[in-house]
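J.: sharing a model prediction with you, sequence too.
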Amino acid sequence: MKRELLNIIIEKTERSSLDWKEGAQGNRSFLVHQELYDQVGKTEFITQAKELEKQGLITIQWESVGNDIRKICYALRDLPRMYEQLGIPPKSQVIEEQRRAVDEFSLSVEGVWIKEYLNHCLTRLEKGNVPSEFSKRDLLFQCLKEMDRLKEPLYKRVFSKYCLGDSKVFENEFQSTVLSIARKFHPGIEEGMNDTQILSQLLIEEYSQELALKGPLWIRVDGKKINLGEFRFGAVLNSLTLTHAMPEKGENIKRVLTIENKANYMAMPYDEEMLIIYSHGFFTPKEREFLINLRDMLPKGTQYFHSGDLDYGGIRIYSYIKQKIFPEVKPCQMDTETYRKYETYAVCMEPGILKKLKCMDMGEIPELTVLRDLLARKGKALEQESFLLIPKEDVDISKKHCH
């Protein structure tokens, strides 16, 4: 016997929030419309209905006996027999197995963001909704478990090979899911971070983390002191250096300036009293740790500034630096005067970004409220690279703007 009608009954039951649960009682029914006949074929539909009625699984209410069915009636207590005929496990059994797997996995991880995700999964399961990503649940959990254990950055393909046995499986099959989970539940993820930046927060690297800086800073690496001030055109600290390096001396540093875009960073001349740092957007965890150690080492009274794009993303990055690294930071070339000076180069924002800009909570960064309001009125954003176009003497912002 074909099973299309049984599948229809099961699908209708499983769409309910309660009827699929173990021990459910009561009677249910549904009207038979032409689309159901079309789905199965009228003759076949009626044949299957008669057979199920003989088995005591349904009751038929006829519109025209033998020719047209008005309604199909069935009892929830008979669902186990229907599942048995279909050869599939009851939804209540599937949900319970998924719930046990989530509970068990939750005990093996410590990350708060992963546990919050798992609690969200339990809520969905309680409502009878199996997360779509659970089609590869065990491998997904394996990825999350290994991420939870990471203490140092690891290249993405090395992580994939170690965790999943193939260097490309993570990127091809699990990266988008992990990114979606992280965006919703990881406290270190800021709106505006791209995929690479989010993975960096999870200590998964597409390439080595590199912190570019120039200024009169000494660092200590494996017991050896290094004067970065000797590198007048800038130095780059890679992932391993960031892991082993500690800021050592910075008595001459009176100001710290972070710059969002590389061209602007490269154009800045060396300053004997300023440490200039390329932020490339959002700092990674290792960079953030190094900069917090730097902040703790520098004397009180050191001034901190950030210069970035005059747009939604630039404001988000400034807020991130203020909340996560330098609480005393002030904006540099992020004001209405700068915007109007280079407004010729401003470009229209996408409607969705403009809406987000207008809805931004400026409670933590009131100093950028006037700029935000101007950007919202104009509907145009200004990239920091525009500052390099005119006039040339404005490249050195260290004394003119950062005070």
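T.: The structure has been received and is ready for your questions. In this text, all values refer to a predicted model and were calculated from it rather than measured experimentally.
J.: from here on, contacts and neighbour counts on C-alpha atoms
T.: Will do.
J.: next SSE downstream of the helix or strand in which Ile317 is found?
T.: For Ile317, the enclosing helix or strand under DSSP states H and E is helix 312-324. The first helix or strand that comes after helix 312-324 along the chain, using DSSP H and E, is strand 330-331.
J.: one step back: can you spell out which helices and strands pack onto the helix holding Ile317?
T.: helix 351-358 (3 or more Cα pairs under 8 Å, 6 or more residues apart in numbering; DSSP states H and E).
J.: for the helix it packs on, give me every contacting residue.
T.: Tyr312, Arg372, Asp373, Ala376, Gly379 (Cα atoms under 8 Å, 6 or more residues apart in numbering).
J.: for stretch 373-383, same thing?
T.: 308-312, 336, 339, 342-343, 345-349, 354, 357-358.
J.: how about it: buried residues?
T.: Buried residues in stretch 373-383, counted by 16 or more other Cα atoms under 10 Å: Leu375, Ala376, Gly379, Lys380, Ala381, Leu382, Glu383.
J.: can you give me the end-to-end distance of it?
T.: 17 Å (Cα to Cα, to the nearest Å).
J.: which of the contacts of stretch 373-383 count as buried?
T.: Applying 16+ other Cα under 10 Å to the contacts of stretch 373-383 flags 308-312, 336, 339, 342-343, 345-346, 349, 354, 357 as buried.
J.: nearest to Gly41, of the residues you listed?
T.: Leu354 (52.3 Å; Cα to Cα).
J.: ok so, going back, chain center to the helix holding Ile317: distance?
T.: Computed by Cα atoms, centre = their mean, to the nearest Å, the chain-centroid distance of helix 312-324 equals 17 Å.
J.: equivalent analysis for stretch 256-271, please.
T.: 29 Å.
J.: same question for stretch 243-251.
T.: Taking mean C-alpha positions (Cα atoms, centre = their mean), stretch 243-251 and its chain are 32 Å apart.
J.: buried ones in the helix or strand where Leu122 lies?
T.: Element membership of Leu122 [criterion: DSSP H and E] is helix 112-126. Across helix 112-126, burial judged by 16+ other Cα under 10 Å covers Trp113, Ile114, Lys115, Glu116, Tyr117, Leu118, Cys121, Leu122, Leu125, Glu126.
J.: grab the longest strand from the protein for me.
T.: strand 68-75 (DSSP state E).
J.: residues making contact with that strand?
T.: 25-33, 46, 57-63.
J.: which of those fall in helices?
T.: Judged by DSSP state H, these include Ile46 as members of helices.
J.: are any of the contacts of strand 68-75 buried, and which?
T.: Ser29, Val32, Ile46, Leu57, Ile58, Thr59, Ile60, Gln61.
J.: looking at these, spot the one nearest Lys156.
T.: Distances from Lys156 to the buried ones among the contacts of strand 68-75, taken by Cα to Cα, are shortest for Ser29, at 52.5 Å.
J.: for comparison:
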Amino acid sequence: MADDDDKSAGRGAALARKALERLLARAENAAAKGPAQTDRAGRSVTLPLSEKSFPEYLRLQRHADKAVCNASLQLAELDGAISVEWDHRAGERAHVQRILLRDGAGLARHLGIEPRWDVVALAKRQFEPHVAAHPVLAHVLEAWRKGNLLRGTRPGEVASWLDSIQVMQYCASRRGDDIAIRRLSASLFRDSKRIEAIWPALDALVQGDATMVQSEMEELFSELGLVKFPPTLLVAGNVAVSYGDETVRASRPYVGFAPSVIRSAHVDPGSGQRLLTVENLTTFHEMAVQRPDDAIVIYTGGMPSPSWKRAYVVFLKALAPTAALHHWGDIDLGGFRIASHIAKCCEQEGRSLRLHGMRANAVLPGTVTRRELVPSARREILRICERWGWGDEAGALGALAVEQEAMDPCWPE
């Protein structure tokens, strides 16, 4: 008999707590709009114990279970956290019609739960020193106020964002260098894989916008100079490179260099009339074999790292002012983001970059494998094209992405 009483007490108390927690959740949502006790329209926060809102209460089979549940709700009422409305047709305090919030903070204390508004307020204080430099943190707080996840972080999970800022600050201090990602992660956080775990938040901070399409992880790390191993810059062309303490010619079909060691370059007269960068390795090999004497081809290795971009500028400085600069990559967001980084290198040297092979309407339907281009990615591609004056590519953009490897190799006219 005692066991049955214990079970009833347990069931009844657990159900009352569930109802109170649901009321607190409603209060947290209301607090995102106004005072914790009301929503934006000033309506009180309530929870009807009805078939629609809380059917578990109506399905209690045992009188003892219901009595314990009712008693537990009355304790919260005595604590000043809620008010209980009774259905008087069922008898004296026999059936609860609904519970009403009286004190959101009091309800949270009664339950021993830190309410979301306190969690977000603490996060706001922790973010305060960084919001000016990283306005995206304001959007993080707004999402958390509503109880939403942002870039995989729940309300109050500030560590992912603060650690990401620490990574960005370190990378900025080593701009142009390649940084061993797991060594840095172990040094900063005593966890060699911490940076890889927080990359969605890191990406939002780097992009400056948490709503933009998330980068690929490897693209993000390359952009910051974070590498698992030092990159190799592959070059095909009639060019001599000052490499460390010696001069190395880029013999056919191509030569690989550590970009951080490249000091300068000398292009043979008449051979540096055009420079083509290529996103994907398969296409680079094909273009290197087919290379005309007046062309230089460089493999980007996906998203170019800071050391790659520094080496690329070395080649730009070696070219004649009239040399044509082209880039060929995937017709997708990643491909246009890569092109944008290279275009910025050119702009800093007073030059302009043109795209090659990235007009979607020039690819015959059915000849390559395509995939859907989500609307948000399409919008960002159009923004990039507008930024760099790539009007033809913007006008040709459709609803499908095209991988570079699926297209036949060809040279810019």
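T.: Thanks, I have the structure now. As the structure is a prediction and not an experimental result, all values here were calculated from the model.
J.: helix or strand right after the helix or strand harbouring Asp203 of the second structure?
T.: Assigned by DSSP H and E, Asp203 of the second structure belongs to helix 199-207. Note on helix 199-207 of the second structure: by DSSP H and E, the next helix or strand toward the C-terminus is helix 217-224.
J.: in the first structure, what residues pair with that next one?
T.: Aligned by TM-score structural alignment, helix 217-224 of the second structure falls on residues 195-202 of the first structure.
J.: in that stretch, what counts as buried?
T.: Buried, per 16+ other Cα under 10 Å, within stretch 195-202 of the first structure: Gln197, Ile198, Leu199, Ser200, Gln201, Leu202.
J.: quick revisit: now the helix holding Ile317 of the first structure on the second structure. Mean distance?
T.: With mean Cα distance after the TM-score superposition for the first structure, helix 312-324 of the first structure departs from the second structure by a mean of 4.9 Å once superposed.
J.: who touches that helix?
T.: In contact with helix 312-324 of the first structure (Cα under 8 Å, 6+ apart) are residues 190-192, 260, 281-282, 288, 306, 308-309, 327-329, 331, 353-354, 356-357, 364-365, 368, 381.
J.: that older thread, so how far is the match of helix 217-224 of the second structure from its chain's centroid?
T.: 8 Å.
J.: got it, and stretch 147-154 of the second structure?
T.: 11 Å.
J.: so what touches it?
T.: Asn29, Arg116, Val140, Ala143, Trp144, Pro155, Ser160, Pro200, Ala201, Ala204, Ala210.
J.: what about the spatially most distant residue from the centre of the first structure, distance to Ile46 of the first structure?
T.: For the first structure, the residue at maximal distance from the C-alpha centroid (Cα atoms, centre = their mean) is Val65, at 58.0 Å. Going from Val65 of the first structure to Ile46 of the first structure by Cα to Cα gives 10 Å.
J.: can you pull the residues that touch both of those two?
T.: In contact with both Val65 of the first structure and Ile46: no residue, using Cα under 8 Å, 6+ apart.
J.: helices - which of the contacts of stretch 373-383 of the first structure land there?
T.: Tyr312, Thr336, Tyr339, Leu354, Leu357, Lys358.
J.: relative to Tyr318 of the first structure, how far out is the first one?
T.: Going back to what we said before, that points to Tyr312 of the first structure. Taken as Cα to Cα, the span from Tyr312 of the first structure to Tyr318 of the first structure is 10 Å.
J.: next one: the second one
T.: Thr336 of the first structure sits 16 Å away from Tyr318 of the first structure, taking Cα to Cα as the criterion.
J.: which strand or helix spans His306 of the first structure?
T.: Since the elements are taken from DSSP H and E, His306 of the first structure ends up inside strand 303-307.
J.: what's that strand packed up against?
T.: strand 255-259, strand 330-331.
J.: that one vs strand 255-259, what angle?
T.: 20 degrees (axes from the mean of the first three to the mean of the last three Cα atoms, to 10 degrees).
J.: average offset between strand 303-307 of the first structure and the second structure?
T.: Mean for strand 303-307 of the first structure is 2.4 Å (mean Cα distance after the TM-score superposition for the first structure).
J.: mind listing what's buried in stretch 298-314 of the second structure?
T.: Neighbour-count burial for stretch 298-314 of the second structure [16+ other Cα under 10 Å]: 298-314.
J.: how about residues contacting it?
T.: Taking Cα under 8 Å, 6+ apart as the rule, stretch 298-314 of the second structure contacts 175-178, 218-226, 231, 233-236, 259-260, 262-265, 275-281, 284, 334, 337-338, 341-342, 345-346, 349.
J.: of those residues, just the buried ones, ChimeraX syntax please.
T.: Here is the ChimeraX selection string for the buried members of the contacts of stretch 298-314 of the second structure, based on 16+ other Cα under 10 Å:
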select :175,176,177,178,218,219,220,221,222,223,224,225,226,231,233,234,235,236,259,260,262,263,264,265,275,276,277,278,279,280,281,284,334,337,338,341,342,345,346
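J.: and Asn227 of the first structure, what is it in contact with?
T.: Counted by Cα under 8 Å, 6+ apart, Asn227 of the first structure has contacts Pro216, Leu217, Trp218, Ile219.
J.: contact partners for the aligned residue in the second structure for the first one?
T.: The equivalent of Pro216 of the first structure in the second structure is Asn238 (alignment by TM-score structural alignment). For Asn238 of the second structure, the set of contacting residues under the criterion of Cα under 8 Å, 6+ apart consists of Arg249, Ala250, Ser251, Val267, Asp268, Ser271, Gly272, Asp293, Asp294, Ala295, Ile296.
J.: how close does the fifth one get to Leu276 of the second structure?
T.: Asp268 of the second structure sits 16 Å away from Leu276 of the second structure, taking Cα to Cα as the criterion.
J.: isn't Leu24 of the second structure up against Arg109?
T.: No. Leu24 of the second structure lies out of contact with Arg109 (Cα atoms under 8 Å); the separation is 10.7 Å.
J.: which of these two has more residues huddled nearby?
T.: More crowded of Leu24 of the second structure and Arg109, by other Cα atoms under 10 Å: Leu24, with 27 against 14.
J.: quick one: what's aligned to that one in the first structure?
T.: So, by TM-score structural alignment, Leu24 of the second structure is matched to Ile10.
J.: check which helix or strand covers its match.
T.: Here Ile10 of the first structure is assigned to helix 4-14, by DSSP H and E.
J.: can you list contacts of that helix?
T.: Contacts of helix 4-14 of the first structure (Cα under 8 Å, 6+ apart): Asp19, Trp20, Val40, Phe45, Gln48, Ala49, Leu79, Met82, Tyr83, Leu86, Lys91, Gly128.
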